[in-house]
Each structure stands twice: as structure tokens, then as C-alpha cells.
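Asker: Could you work out the structure for the sequence below:
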Amino acid sequence: MTMRTHYCGELRSGDVGSEVTVCGWVDTRRVHSEHLAFIDLRDHTGIVQCVVDEKLDLRSEYVIAITGTVRTRFEGKSNEKLQTGEIEIGDCEVQVLSVAEPPPFPMHERTDVDENIRLRHRYVDLRKPRMQKNLRIRAKVNSAIRFAMEKQGFVEIETPMLIASTPEGARDFVVPSRLHPTNFYALPQSPQIFKQLCMVGGIDRYYQIARCLRDEDLRADRQFEFMQLDMEASFANQEDIINFVSEAIKNSTEAITGLRPDEIPHMTWNDAMERFGSDKPDTRFGMELVDLTEIFEDTDANVFKVDCVKGILHEGGSDALARNAIDALTEKCQSWGAKGLAWFRVGDEGKLDGALTKFMSDGEIEGIHSSLSAQPGDMILIVADERRTVNHVLGLLRLEIGRPPVNSGELKYLWITEFPLFESVGDHGRPIPAHHPFTMPHLEDLEKLNSAQGEEYLEIRSQAYDLVLNGWELGSGSVRIHTPEIQSKIFEILGIGEVEANEKFGFLLDAFRYGAPPHAGFAFGIDRLAAILSGEENIREVIAFPKTQSGADPLTNAPTQLESNHLEELGLRLVPPST
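Answerer: Modelled structure (predicted):
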């Protein structure tokens, strides 16, 4: 005989007359009369009202089992807010399975609770409907991903958690080896090298829902530990990988929302920077950057005698932005690197009102007005500087003014392609890679590897691509270099000699000598995807046991100190931090 016949939230009018047994936590208790009380019993499916003996000592969060008969509530007593609101369980026999101390915080969602308290008592916090919903959304995302990947011929393979430290950018978490004193393992920042070795090993199509760890500063969209879909495919190009990942994304989205996204649009990195000032544009709203440089080609206004002038149109902004708000935005623009912010209100008949109009010609005023398609009541905001600064500042300003909330209900996926191969040029004149050094250059730019100098390296495109959702970077990938000639050239440009290359990447380079197929891959963050699909701004709300912003775990008190005998066994000695 099972402990329960039904879940609390699944009972309906069709169950009236049935004897049922339900189990769960006491959510609320209300005295009805001298002899009767109402208990709202809660499990992960919802709440059901039960009529019990008033004398029973049933308190908040007691775990109980109730056996009784489903009946229709009295007329006028139904609760439209509950799916079980038309029925209740009467003639109840109650069994107390576990008593509970008063909960450390109110269990109702409308109550704000300090995050440290929530995480200290996470086992209680997880009972809340919000957390139950979020974690089940996350589980559905994982299931949909696995289904899509296996349908496309991918094989799930687990890669090691104890590896050698590799130069992937962020700091490694390290694990001392007892059997190999003075030596350390690293916890993987990603399975990057192992998945490429799988391709050399003939696996053909690999995937894994992988746990990755990076010792980096935390914020709303970062944790020390995070989960990602990691995949790699042999004899595949950029288009193949984009199609594979798009299928997994569409499956996940449909599993949660019931709607399958349309084909995901593509945009080059250069277009994204020029139009949105960001390589992860939020395309749920417009407010695109408009280039006004040519309008001010022969200007007398000194502020516009610069490399680049761009503007954005804030529709209805004349009324929405008071002068103190504009001053605050100007200060932000300056903190982002701009010299200032030029602004103009669009008045009746399209007349521009702003402090700089007296320095501008009629042609310049008309050019701004027509280029931005401004209407009365709008606000025009302009930044003038070198192009990279203009794009960066206006991109941030656009988000500051127009970005919808995370839980807007709108999902805008976007592929960004043709990223630069190098992100900057160092003081030594050598370029700094924008990705790992195994990223394949764009085929049309291969010749530039032999001729580029200085800033010319920044014009070389890569076969790297990102997936963006609502302005969040979900993940990134690239076509990998698999030929020794191109790899040697990249190492040469980066100033990585043969000895250093073998020290850092020797086992991968050795593997490539035994026949490496052309291959490409991708990885995207499941935490971020689950957060957006759940309408959450913070990924901690979709992780069962996350760390705080400072990287601590209030539940287990991690990180903790080790006993001296444990340190001695590992060959370690504590050195006080320098002040």
C-alpha cells in the first residue's frame, strides 16, 4: 500500500466522493469553529484545503499525512486563486509524520528575506513554490537538451574533474595531491581540451552537461560552479554547430513555454557593435545607434569635431527625462569613458531644443532630425568621441534607458558571428587573442596572418560565434584549428615558442600529430538559460545550493580551514596573507 494516493495540487471536482491520502507540509492553519479547523496542506504541486479536528496540535511546517473524502466546498467558499479551490478534503484522519520548529522566515513569496538567511536554511527555502518551479524548469531544460543532442547523434561522455592546470584565462581551483606531494590537480574551467581529444579519438559527436569551476569574482550571472552544455563535432563547420545548438535551444524553450522559437537570426560582430554598441545586444527593443558622423563633417561645433558621432532616439523621452535625470545620465556616460552627453528635446513641428543648437547649422539640425526619424516629444542623445568609445557608451546608455525587465515574457535569441580573432595589441606589439589560441581564423582572412602588423591584427576575423538571449551571452564556440601550419603561425604571432607551446598544450598538440579531423564546438550556460526561462535576474534562484556573492556557503560554512594533521598529510603549510 502506498503512502499517498494523490498529490495535493492535482485534486479537482472530478475527484469528489473519492477517498484519498495526501502528504505534505502544513502551510497555514485557520480555526473555523470550536470543533473544526482548516489546514492548507502543501507539496510541490500546490495546496489543498483539509478540514480537521480543531484540537489537533498541527503547526506550520509539520509534515503530515491526511486520509479523507474529497468534497465540494460550500457555495461562496471556493478560492479562484487555487487550482484546488473548488474542493476540500473532509472526514480527515491525520497522521503526524514529523514535527517542525517554527520556520526561520515566513514561507510566503511576498515576504522579502535576507539571502544569507535563505541560504543558511536552504532546505526550508527550497519548499517555496518559486524554488520548486525554478528547479523543475531547470530539470526540463536538461531533459530537452539531452533529447535534442541524442536525436542528432551526439554521445554523452563524461570528462575528468581532476586535471592538470591549463591557461584558460580565469584562476583555477586547485586540489593538492596526497600521493604526489608538492603537486596539484586543477578543477576544470571547461572540458575544452578533452572534448577536442574525443574528436581525435573518433567519437564524432560528443556532448556533456558539464560542471565547470572558475575562481573568479561573483555577480548575478556568475558562480564558482556552473553547468553548461558542452559539445563538439567532427567534420563540422560553423553552420553545422549553429544548427545543432539551435535545435537544443528550441527544444528547451518549447519544453518550458510551449512555443517553439522561429529560426534564430544571425548578426556579425561588427554589425552588433555598430548598431547596438554591444557584442551581446538585447534586441527586445530598438533604440539602435545611428551614425551621424557625416552630418558633422564640416561642423563649427568643436564638440563634434571628432572621429565618430552617433545618437540614439528615446521615443517620448522629452517628458520621461527631467533635467536631473539627464544630468545623472551624463555622469554615467562620463564614468563609462565619454567626455559628455549631448541631448536635444524634440518640440512641436520637430524643432530641436538643446544647449548645443546655437553652435549648429540648420543643415546639421535637420540632418539629426531626419536621420533619427524624430517626432515631437522624443529625446535625442548623442555621444562624440573615437568610434570604440562611442559604441561602448551608447550601448550602455541604450540599456540604461530602454532595457525591459528579465521577466518581460519575451525571448529574443540571436547568433553573433565573425568575432575578431584578436581583441587588442599589447605594449610589445603582439596581439592578444580574443578566444583560446586554437580558434580558426576566418578563411577569407588567412592571408592577413602573414602580412598584418600592429592594429591591422584587429581586422582579422575568426570563426567564433556566440549565442545571445535578451542581452545575455548564453554561450560561445568556434571552429578549431586542426592543421599544424595554421597553429604554428598563430603561436608565432602570439610569441609562443615551441617549448612554451609544449609545456602548455603538449598533449593536445601530440594528439593532433596522429590525425585530427576538422572539428568545431560550442558551450552554453544552463544556469543562465534556466534563469531567463524562469524570469529570474539572478542565477542563484535556479541553483539548489548556490554560493553567496562572496563565494561562501552559509549552509555548510564552506570554505573551512583544515586540521593541521590534514595539512601535514598533504605536505602543505599555511602562510599568512601579506598585508
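Asker: Please count neighbours and contacts with C-alpha atoms only from this point.
Answerer: Noted.
Asker: ok now stretch 221-232, how far from the chain's centre?
Answerer: A distance of 9 Å separates the centroid of the chain from that of stretch 221-232, by CA atoms, centre = their mean, to the nearest Å.
Asker: Go through that stretch and flag the buried ones.
Answerer: 222-224, 226-232 (16 or more other CA atoms under 10 Å).
Asker: again, but for stretch 203-221
Answerer: 203-215.
Asker: and that stretch, how far out from the chain's middle?
Answerer: 12 Å.
Asker: what does stretch 65-83 give?
Answerer: Here the centre of stretch 65-83 is set off from its chain's centre by 41 Å, with CA atoms, centre = their mean.
Asker: Check which residues of that stretch are buried.
Answerer: The neighbour-count check on stretch 65-83 (16+ other CA under 10 Å) flags 65-73, 83 as buried.
Asker: run this one through as well so I can compare:
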Amino acid sequence: MHATRLLRQQTTQHASRALCAPYPARTHTCGALSAKNIGEKVTLAGWLLPERKSNKQFSFFPLKDSSGTTQLLVDHSHPEYERTVKGVPVESVVIVQGLVVQRPKDARREGGTGDIDIRVESFRVLNPAKDQLPFVPSDVHAPLANDDLRARFRYLDLRRPTMTRNIRKRAKVARVCRDVLEEEDFIEVETPLLLRSSPEGAREFLVPTRQRSLLPSSTTPITSDPSQPASPNPSRPASQPTFYALPQSPQQPKQLLICSGAVDRYYQFARCFRDEDGRKDRQPEFTQVDLEMAWVSWGVGAEGSMGSTPDGEAEAGQRKERVCDEDGEWRREKLRMGVSVDEWRIGGGEVRDIVESLVRRMWKDAEGVDLEERFRVMTYQEAMSRYGSDKPDLRFGLEIRDMGDQLPTRLHPDLRMNGPDEAVDCLVIPKSHPNSPPHVAAHNRASKSIVHKNTPTGYGDQDQRFRVTKENQFTWMNKSSLIQGCVPPPDGMYFEPVDHAAINRRIGLEVGAEIWLVRRPRIHTGGSTTLGQRRLLIDQIAQQKFNLTHPEDLYRFLWVTEFPLFTRADEDKEFLAHGRWSSSHHPFTAPMWEDVERMYQGVGDDLGKVRGQHYDLVLNGMEIGGGSVRVHNAEMQDFIFSEILQLSDTEKKPFDQLLDALRCGAPPHGGIALGFDRIMSILCKTNSIRDVIAFPKTGGGSDLMFRSPAVVPEEALRVYGIKPASDS
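Answerer: Predicted coordinates:
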């Protein structure tokens, strides 16, 4: 047995030595040849793919590298055919020399190397693949391997043409971004990856160190006087380990960079880390195009005046009253007419201009698509009212309406019988006619396919549906427990009867249509409403079951602005908030200038009405970027930390350097982070960002190829002063 093993080992070593001999350099890549190279002798190297076809005289093998594929023409009479080419395993690495020849006319294909073949003269295996691969990436006819198998053998998965194109397109778009930003005088600056843990929102990844309690006591003031000795008292016991935290975003470093005055306009392709539960569009480590700019404005009316006058103050007060009244008649009238309040009323317009220019160049260079010159703008309250989402998909209609806008004013008190802060929303699914667009029929069938039972009378998450028939077309409102108490029946003895037919016409309701009704709080919170979720579900069912397709080149960009500055509705931040207010975006976002006094005087739920200078960029129902104008005044920033978020001294400690920088003179500034992975998934037309990242994690945050995260030996933990938790 020992002799057999030794013989096998010697044979293997001999074969290995033969594969490691010198070989000629390639003259071209596999995707570079064309008809203009006919008659040339070339040397190509790449991966040998499965034989395409053969006859008695020739065999045809595709040869692939990262640039493309070229077909090899192998003559069976060639002396090396039987010895080298015929038995080579698929996906082996080979090098060939041969003559570029033109294909027969009936075998030519447009584009790439479709006009030519390489008549092989010499052929050599540089590294054979094993006979049984987990899957063959070049086999386009086989079912795609499951996600776990693809992740385990990612180096094979990346050989698939689709994946290769995605990675190369990603590099191209990154280069476009850099070109555009450099043209706009942005400077690329790298910020640290090893920072301090701070309560900014999502859970962090902690990095243990071998250092012990090197920071001064949290009660010791930082002084610039070198004559003052450092406090001898450590901030923690000497035995307690210290940790870095990987950044959720480079938020503080980039603001400090702008505060320094060294850079007016900063950018970087920032690596960010968040310890979140796995979702298809999330990764624990991801890339964002991070921007920050000095000297951004603070909103309409906030600029253009170096001082205040009585007339100016009165005008500002009138504007404030008009702008702040989100439920004002002027606004409801526009919404009733279907007109968007398409107005950028916050600061950061300079950021908007840069981002729109950048995104237009991305789409032009990557897809050859000319986007609209200006992206639409919608406030958070309008987006939630009309689409039930803070990131609405505008590729299809199905707009939500407030029933209060459809009924006579005299009936509004009855509609709000449970309180003035309630509203009843309706979502109409139109009837399909012979000449209706395909999406109308698909949405109608999708809505009817939903199994639903109307909830009983009573306030709460009530969700009711009515299918309009000839019998109930003028009585459906009286059958709804949500509005029946305030709408007189059409045959009732009332002095002012309600015109049911007119209401039906106004909301587009006819026999064969459906209407969904929901009672909700009038002031929106969170990211979606019940009808907003229902709207998306209907569209998803229409796509999955009723052949609805949205054109791939239909891009509906939207800015959503004026988010609530503070919230209690974010479950992802509750582990830090513990019932306190938390920042909807992050604690450095500035309030709208019209709402500054409301913020300082706000108590209780009134703080929920303070709007922030926060803007999200949305595309087809996906958030692809978010940013804000920052607080540049130290007193305001400290007030937000201490009085509103109610951070303890320990929780505020990680922000000391930012507060101090603001006290040293900081310009008004703002920025944005664009989700580069998500943008690339859209440009590459894939549903998962894992398809545009070279080495992604699974939905659960694991790396199946590197088998991480992994257990670390106890002796390694001991170096960091960490002990494993007991199982008990």
C-alpha cells in the first residue's frame, strides 16, 4: 500500500512539474479579435468550455477569458488532437496558438468574435480542472445552482457571463462617478475604518484590541494646555478590554473634514458595516458613494437676506404658517386635483444638483439612457398620503385617496367620530375594459385574488374591501363600518343628500371595480401604511400571476423630503432608544428653519411634527440614497442630544469631538450617501445586490466560501481579555 501511495505521489508530482514549464505570452484577449485579424497568428489563453458541435473533420471549443469568448477550430487530423484536446476537462486553463480564419457565411454571428474562428496549431494545458465540478458555470441550459452552492463556490459563479458583466459594469460606473465628481471639484478622501462605538442607529460590529483602558476618564475635560497633566485615573478598570467599532457610515469623519476647512467638497467609495438581520437587499458590509459639501443653503427663504426687518419677519411668518400647515386647504386642493406639490423647500439644493447630474451620467454611460433633466420632488406626508409609502413606486398608478376630501365638508366631523386626528383612506382598483392598458386588467385580477375578510367595527387597523356591483354601487358607503355613520343613504330623508354617483365618478369607481378602505391616524409615521402595503401586494401578484411586466427602461426617480425629524416608530432603533425619541435619519440632521422654534418648544407628541432637512432619493420603489443638511451649530446639536434624544453623558461621549469642532467654527454643510450596491443591481437588472458584489454574504450574514464568521480559540480570546460566555 505504501508503494502504491508513493507511486501515485510521484506521478502527481511529475504531472505538476510538466504543467509549470514556461509558456508563451498571449498576444490577444479572447474578446479582442474580429474580422480585421483574419490571417494573423495569435496566442490566446483562457478557460476551455464544453464542445459545441463537431463533425468528422472538426471539433469546436469555446475559449473564454474575462473579456469574452472565441471559438477554437480543432482539426481531428492534427497530431495533438487525441493526446491533448480531446480529453481535457471542461473549465481547464489552456493556452493555444493558431490562425485567425473567417467562418463560413451561414455560421457568422453579429458582434464580438462571431465572424471568426481560431484554427488551432498548438494546444497546451496550463492547469486542468477536476472532472466533477459542483456546477458548470458555462452551461446556460442547466438550471441555475442554488444560492448556497453559488456562494460556496463563488470563484466558479463569477465565471458565468452574467456575473462577469456585472463586475465589469460596476467598475465602469465607479469610474464614471469619480470622473463626474472630480469635474465638480470634489476631493476623494479616505476616512478611518476603526472608530469608536456610538449610538447612531443600527447595531455595530465591534473589533477587540489588546489595549487596556487607555482613554482618560469620561469626567476629565479635554484641554489644549500641555502644562496640564493627564488624569492618572483610568476610565475603566485595567482588566477591561477596549474595542473599536467598524463604521456604519463615515458620518462624523466627513463632517469633521468639512469643519476643518481643508476640503470644501468631499467624496469616497465608503465601506460601511451594519450588524443587521439578513434581507435580500441588505449586506453586513456594503459600499456607498459618500458626499459632503460646505456652504449648502438652509431652504427657501432662508437665504438672500443678511438681516431681518419687521416686514421681512412678517413675510417669513406668513410663509411659515403656509408651509408648516401640512393639512392646509391649499395643499389638499392640489392633491385633490392630482397635482404634486413639486417643490424643494428645504436646504441642500446644491447636493440635489450634484446628485442629479451624477445619476444622469451613470445611466447615460452604463445604459445609454437619457434621464429627465429634473427629478420629481414630493414631501414625506404627500408620499404617504398618495402612495402609502415613504419610497413610492411611481411606475404604476393606484393612488390612495382621503375619503374626507371626497365628502362634503359638513360631514367631516362625523367621519372623524373617533377623534379629529383620524382619516379614512380609499384605494380604487379600476375595472378593466377592452381598451384598457394591460396593467389595469392585471391589477383588477390581482386584487380579486386576495383572500380577505372585512374587519369588525371599531378603531384600529381596519381594512375593508367592497366589490362594486349594480346592486351596491350607490350604497357601498352605507355598508362600510368605517364611514356608514356619516354618509346618508341615497334614499334617506335628508335636507342635503349626498350625491353618491358624483363621489363614485370622482374616485373612478364603477361596476366591476373594487375599493379598499382603511381608517388610520391622520398624521403619518413610519415607512408605510396598510393601504400602501396593499397597493404593492396587488402589483406584485399582478407580476407573479397575471403576466404584468414593467418595462426595464422605465425609471421613475423621486426625491422625498421633509421627513419627521424625530420618531418613535422605528423598530430598528428601539434597542438603543428604550422608549425615548430617536432621530428618523441620524442625530446630525438639521430641522427645517420654519420648525426650529417648534423643536425648541416642543413637548410630547408635538416633537413628531418637527420636519427635518432630510432627503431620500427613490427609484421605482427603492431607496437608493439618503442625506440631509447637517446641524452646524453646537448649541442646537447639544440640545438635540440632551433634551430631545435624552442621551446620557456616556452616550454623548462619542460625539465630543464633533461638538468641539462645531464650536471652533463650522460652515453650513450637508451631504448624501448613495447605495452603490443597490444602484448597480438596478443597472444590472438583477433583484439581488449579491449579484453585483464580488464576494457577498448570504442573507443571514454568513460567508459560505470563507466559512465566516467562525469560532476563535479561547487562547486567542484571552489575548484580548475576552472570555466565552457559558452555555448555562
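Asker: Which members of the buried residues of stretch 203-221 of structure 1 are the farthest-apart pair?
Answerer: The most widely separated members of the buried residues of stretch 203-221 of structure 1, counting by CA to CA, are Asp204 and Asp215 (31.6 Å).
Asker: Quick check: the aligned residue for Val711 of structure 2 in structure 1?
Answerer: In structure 1, Val711 of structure 2 lines up with Gln561, judged by TM-score structural alignment.
Asker: would you say that match is within a helix?
Answerer: No - under DSSP: H, G, I helix; E, B strand; the rest coil, Gln561 of structure 1 falls outside any helix and is assigned coil.
Asker: Count the neighbours of it for me.
Answerer: Residues within reach of Gln561 of structure 1, counting by other CA atoms under 10 Å, total 7.
Asker: what's the answer for the one 4 residues further on, then?
Answerer: Under the neighbour criterion other CA under 10 Å, Asn565 of structure 1 is assigned a count of 10.
Asker: So which of the buried residues of stretch 203-221 of structure 1 is the closest to Lys77 of structure 1?
Answerer: Ile209 (47.8 Å).
Asker: got a list of what the closest one touches?
Answerer: 142, 227-230 (CA atoms under 8 Å, 6 or more residues apart in numbering).
Asker: Looking at structure 2, which of these hold up?
Answerer: Cross-checking those against structure 2 gives 227-230 as conserved contacts, using both residues aligned by TM-score structural alignment, their matches' CA atoms under 8 Å.
Asker: packing partners for the longest helix anywhere in structure 1?
Answerer: The longest helix of structure 1 (DSSP state H) is helix 129-151. Secondary-structure packing of helix 129-151 of structure 1 (3 or more CA pairs under 8 Å, 6 or more residues apart in numbering; DSSP states H and E): helix 238-257, helix 526-534.
Asker: can you tell me what part of structure 2 the helix or strand that that helix is followed by aligns to?
Answerer: Later in the chain than helix 129-151 of structure 1, the nearest helix or strand by DSSP states H and E is strand 155-156. Counting by TM-score structural alignment, strand 155-156 of structure 1 falls onto residues 187-188 of structure 2.
Asker: and that stretch, how far from structure 1 on average?
Answerer: When structure 1 is overlaid, stretch 187-188 of structure 2 sits 0.9 Å from its aligned residues on average, using mean CA distance after the TM-score superposition for structure 1.
Asker: contacts for that stretch?
Answerer: Outside stretch 187-188 of structure 2, the residues that touch it by CA under 8 Å, 6+ apart are 181, 263, 265-268.
Asker: give me that answer again for 7 Å
Answerer: The contact list for stretch 187-188 of structure 2 (CA atoms under 7 Å, 6 or more residues apart in numbering) reads 265-268.
Asker: Within the helices and strands, which one has the aligned partner of Val575 of structure 1 in structure 2?
Answerer: Counting by TM-score structural alignment, Val575 of structure 1 lines up with Ala725 in structure 2. Taking DSSP H and E as the definition, Ala725 of structure 2 sits outside all helices and strands.
Asker: What segments of the stretch 451-579 of structure 1 are strands?
Answerer: With strands called from DSSP state E, counting those that start in this stretch, the stretch 451-579 of structure 1 shows them at 464-469, 472-479, 519-525.
Asker: who wins for proximity to Leu187 of structure 1 among those strands?
Answerer: The closest of these to Leu187 of structure 1 is strand 519-525. By CA to CA, the value is 17.4 Å.
Asker: What span of structure 2 is the closest one aligned with?
Answerer: So strand 519-525 of structure 1 sits over residues 669-675 in structure 2, by TM-score structural alignment.
Asker: Could you do stretch 58-66 of structure 1 as well?
Answerer: Using TM-score structural alignment, the residues of structure 2 aligned to stretch 58-66 of structure 1 are 88-96.
Asker: Now the terminal residues of the matching stretch, how far apart.
Answerer: Stretch 88-96 of structure 2 has an end-to-end distance of 13 Å (CA to CA, to the nearest Å).
Asker: Buried residues in that stretch, which are they?
Answerer: Those would be 88-96, for stretch 88-96 of structure 2 by 16+ other CA under 10 Å.
Asker: now the helices for the stretch 401-550 of structure 2?
Answerer: Here the stretch 401-550 of structure 2 has its helices, by DSSP state H, counting those that start in this stretch, at 412-415, 438-449, 476-479, 500-507, 530-545.
Asker: Now these in a markdown table, please, with extra columns for mean neighbour count and distance to Phe641 of structure 2.
Answerer: Below are these laid out as a markdown table (neighbours: other CA atoms under 10 Å; distance: least, CA to CA, whole Å):
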| stretch | mean neighbour count | distance to Phe641 of structure 2 |
| --- | --- | --- |
| helix 412-415 | 18 | 40 |
| helix 438-449 | 20 | 46 |
| helix 476-479 | 17 | 48 |
| helix 500-507 | 14 | 46 |
| helix 530-545 | 19 | 33 |
